Every structure is written in structure tokens, then in C-alpha cells.
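S.K.: Kindly return the folded structure for what I paste below:
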Amino acid sequence: MFLGETIGTAVLILLGGGVVAAVVLKQSKAHAAGWVAIAFGWGFAVMTAVYIAAPLSGAHLNPAVTLGIAIKDGAWSDVPVYLAGQFLGAFLGAVLVWIAYYGHFSATLRDEILVTEARQRPAAAVGGPGPVLGVFSTGPQIRNVWQNLATEIIGTFVLVLAVLTQGLNDEGNGLGALGALITAFVVVGIGLSLGGPTGYAINPARDLGPRIAHALLPMPDKGGSDWSYAWIPVVGPLAGGACAAGLYELAFT
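M.R.: Here you go, the predicted structure:
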């Protein structure tokens, strides 16, 4: 179970973070491919990760999904194991993205320094989002705590409700093969419809694990990891997952 969640979440972040890196980092062949590429890239990342992890753990890959299933089934004993695997996997996946795009991170940060110096403007405030943080974790376009929190709650509510209503695998602990495909398209839909305000974390592990990786990895002039915002993509998705499980219990059982 732990191994399945670790491997699956690492693949999720490797491919999901990888498409963001491909689009935003300088000298990438996919540079400036746009939001649609990112949304579909994350959808395919979910599908691939679920197919890989489902035989081992049921492929939750998301603490909000784990919470929703636990509320639905009343099975809490395995929750810490799932969460540990998800956060470790997310961290490892982010490190793999950094390795794959090592030169592009360097080029992007170097260009950012040159632009900053040419315009004679101060760099990002200490602790605020650095120029490559978006590859690792999410951040809002407009900083409004309640709007940002509400967006994450709503997006995750849709995701977890879709997971619960489409039916779980035969063991009842996660998604089956058809569920992987359906969930992938749900993630694409959420990204296209609700991703604009915050970047749609909809997964606490997906955001916090890579944010920690950003803070620890040796990237000169990488800027801050925006810890003042970091609680929103953790609390919001957990609240959204709990609300989805609550509605499922009221409406579908």
C-alpha cells in the first residue's frame, strides 16, 4: 500500500510537474504551449499514475481522496500509510522533474536575474513566490484568502465526488481501470474550468511535497517558496474532500 502510493504519486508529479516545466521554463521545446497543454498534461498524468498504482494500493494518490473514502467507508486505520506514501511520492516526483529539467531551471533563473537587473527592479520579496515555484506548487493570480480557499474547496469537491460516484474497484479501496480514464478527464475539466484562479492544486500532497522540494533543492536565486500561501492548497482540498463525502452519504446511499 505504502509503496503503491509512493510510486503512483511520484509518477503523478513527475508527469504533471513535467508538463508545467515544459511549458514555462526557458529553452524547453514546449515553451509557451499554454494552459490547455498543462490541463491535458495533468489529466494524462493522473491516468498513468492510477494505472500504475491501482494494483498495489487502489491509487488514491491524493489525501483528499483518501479522506473522502475513509468518511464514506468508516475505514481509518490505513489513512496514515496512504498519506505518508502520497507526500513522500510527491516530493520524489518533484525532485525527478528538477533532474529532468536541470539545465532549463538554470537558464530560466539566469534570464530572470538579467531581466531584473536590466529593469532595475527588486527581486521577489523574501519568502514570496520565486520565478520557478510554479513548476513545483500552485499559487493564486489574485491573492484573496477566502476566494482562493473557496476555489480549492470547490475544485476538490468535484474531483472527490466524481471518484466516489463512479464506483471503486472490486476491493473498494480505490479506482479501477475505467475509473482511471474517467478521473483523468475530470481533472482536465477542473483544470480548464476552475484552474485559472489558483492553479488547481486539488491535492494537498501534490502541492506541499513539491513545495518542500523547491525549498530544499539547490537552485541559486530560486526565490521563496511562498509559505504564507501554502496552507490553502492543503486545507482547501481536505475540506472539499470531506464535503464531497458528506454529500455522497446524503444523496447516494
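
S.K.: all contacts plus neighbour counts: C-alpha atoms, from now on.
M.R.: Noted.

S.K.: nearest spatial neighbour of the residue sitting nearest the centre point of the chain, skipping sequence neighbours?
M.R.: What sits nearest the mean C-alpha location of the chain, by CA atoms, centre = their mean, is Arg206, with 3.2 Å. Nearest-residue entry for Arg206: Ala90, 5.7 Å, with adjacent residues in sequence omitted and distances by CA to CA, 6 or more residues apart in numbering.

S.K.: Before we compare anything, build this one as well:
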Amino acid sequence: MHSEIVQLLGEFLGTFVLILLGNGVVSGVVLHKTKATGAGWVAITLGWGFAVMMGVFIAGFMSPAHLNPAVTLAMALIGNFSWSLVIPYIIAQFLGAMVASIILYLMYYPHYEETKNPADILGTFSTGPAIRHTPSNLISEIVGTMILTAGILAFGQYDIMKSSGTSALLVGAIITAIGLSLGATTGYSLNPARDLGPRLMHALLPIKGKGDSDWSYAWIPVIGPLIGGALGAILLNLVIQFVK
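M.R.: Alright, predicted model coming up:
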């Protein structure tokens, strides 16, 4: 029981750090009158890569550092993770994302007051498409998360992964690569907790002029990553078993 509690604490803290730093860079770039306003897409993708890296570092000595329901589900599907822990892990990940959203709201409160565009406000919590096109948006999330889970499994095939901290660096790198190469269509959720947890907080927090939480789109950054994560893990696992 103690071991399970430590793992859940790791998932909570890791996801908390991931969202705090990831949505923190988005807030700095899109909210008005910050020192980073207008810094652009490259700043956001680099910030998110470092955010995931730090989240994995924080969680990695306590848990497998999934920090993402799509990764947790994918690892269970290929037999690399216990099904009994799937729901507790997902709950911990969502709670970490939601608490981080509250902290960011408090930190950036005066900048939310200065920001009048509801889309910019929502963008500091959750993702949204550059062009709303359901099939393409869903494919974007599926493909991006396929690359993520396939990459995580592929990293594990190299001896370098035995070095402490290497996994965090590589996962941060793959998040940056996905963001720069594939993420500009939808904002690359890749993670249901990353999107839905903060979106729920956007709906609940008393932000002036925030508009709605775009629930008609909200299923895409949840279902897409779950499908993509599973496909990426299953396909790469088949390749690994074949070459062995």
C-alpha cells in the first residue's frame, strides 16, 4: 500500500509540474502585459518540452512517470503496467493538472484581467484547433500521441536508458519535436489530463470575460490521445517482439 501511495504521489506531483510549467509558458506568451507576451510558437514548444522533462524528473524516482492517461492505458494494454493501477493513476494525473491550473490562475490573475480575447484565455488552460476540422484535428492528436508512446518504448531498447535521468531528457526532446513538427494544427494535447483537467478549471474559475470552455471540441484532445497512445504502443511493441 505504501508503494502505491508513493507512485500516486509521483504521478500527482509530476503532472502538477508538467502543467504548471507547460501552461505557464502559454500564459506568459498569450496573456497581455507579461514580459513574454508575443514570444511565439517556438517559445511555447520549447517551454512544453522542458515542462515534460521536469515533470518526469520530479516523478521518476517515485513512479514510472506516465503523467498522462494515454500513456498509462497504453502501457497496460501491452502488459507493461498493472490494470489495477490504471484508474488511480489517471485520477492522480487529473488532480495534479487541476491544482496546477488554480496556481497559474492566481499567478497570472492581473494578466487575465488585461486579456479581453476569450480564445486567448482558454488557450492558457486547454488546446484548440488552428482550423476547426474534426477529422484532421482527430488525426493530428492520434498521430502525435502514437509518436509519443512509440518513442517511449523505443527509448527503452537502448542501454543509454540505464543512465539516471536520461529518460526525462529524451521524453522532453520528443515532446519538443512533436510540438515543432506536428503540433501547430491542434496545439498537441497528447494527454487527456493535460487538456480536460485544466478545461474543467477554466469552466469553474471566476475569470472575467473568459467565454465558454469549447466543450464541443473537448472530446478530440481526450479520445485522440487515447487512441493514438494505444496504437503507438501496440505497433511498436509488435516490432520489438518481432526483432527479438
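
S.K.: Work out the TM-score between the chains.
M.R.: Once superposed, the chains reach a TM-score of 0.91 (TM-score structural alignment, normalised by the length of structure 2), with 230 aligned residues with a CA RMSD of 1.6 Å.

S.K.: before we move on, the earlier item: so who does the residue nearest to Arg206 of structure 1 touch?
M.R.: Residues near Ala90 of structure 1 by CA atoms under 8 Å, 6 or more residues apart in numbering: 6, 9-10, 12-13, 205-206, 209-210.

S.K.: For the residues you listed, pick the one with the most neighbours.
M.R.: Of all these, the most densely surrounded is Thr9 (33 neighbours; neighbours counted as other CA atoms under 10 Å).

S.K.: Map that one onto structure 2.
M.R.: If you follow Thr9 of structure 1 across to structure 2 using TM-score structural alignment, you land on Thr15.

S.K.: next one: Gln141 of structure 1
M.R.: Alignment note: Gln141 of structure 1 maps to Ala130 in structure 2; criterion TM-score structural alignment.

S.K.: would you list every one of the helices in structure 1?
M.R.: Secondary structure of structure 1, counting by DSSP state H: helices at 2-24, 35-57, 63-73, 79-100, 102-119, 133-136, 145-165, 177-194, 204-216, 232-251.

S.K.: Contact partners for Tyr229 of structure 1?
M.R.: Gly139.

S.K.: Against Asn137 of structure 2, how distant is the aligned partner of it in structure 2?
M.R.: Matched across to structure 2, Tyr229 of structure 1 falls on Tyr217, judged by TM-score structural alignment. In this structure, Tyr217 of structure 2 and Asn137 of structure 2 are separated by 9 Å, where distance is defined by CA to CA, to the nearest Å.

S.K.: likewise Val26 of structure 2?
M.R.: Noted for Val26 of structure 2: a distance of 20 Å to Asn137 of structure 2, by CA to CA.

S.K.: still on that earlier bit, a markdown table for the contacts of Ala90 of structure 1, including distance to Pro197 of structure 1?
M.R.: Rendered in a markdown table, the data for these read as follows (distance: CA to CA, whole Å):
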| residue | distance to Pro197 of structure 1 |
| --- | --- |
| Thr6 | 29 |
| Thr9 | 24 |
| Ala10 | 25 |
| Leu12 | 22 |
| Ile13 | 20 |
| Ala205 | 19 |
| Arg206 | 17 |
| Gly209 | 21 |
| Pro210 | 20 |
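
S.K.: ok, how many other residues are close to His32 of structure 2?
M.R.: 22.

S.K.: That one -> structure 1?
M.R.: In structure 1, His32 of structure 2 lands on Lys26 (TM-score structural alignment).

S.K.: Contact partners for its match?
M.R.: Lys26 of structure 1 sits next to 104-105, 107-108 when contact means CA under 8 Å, 6+ apart.
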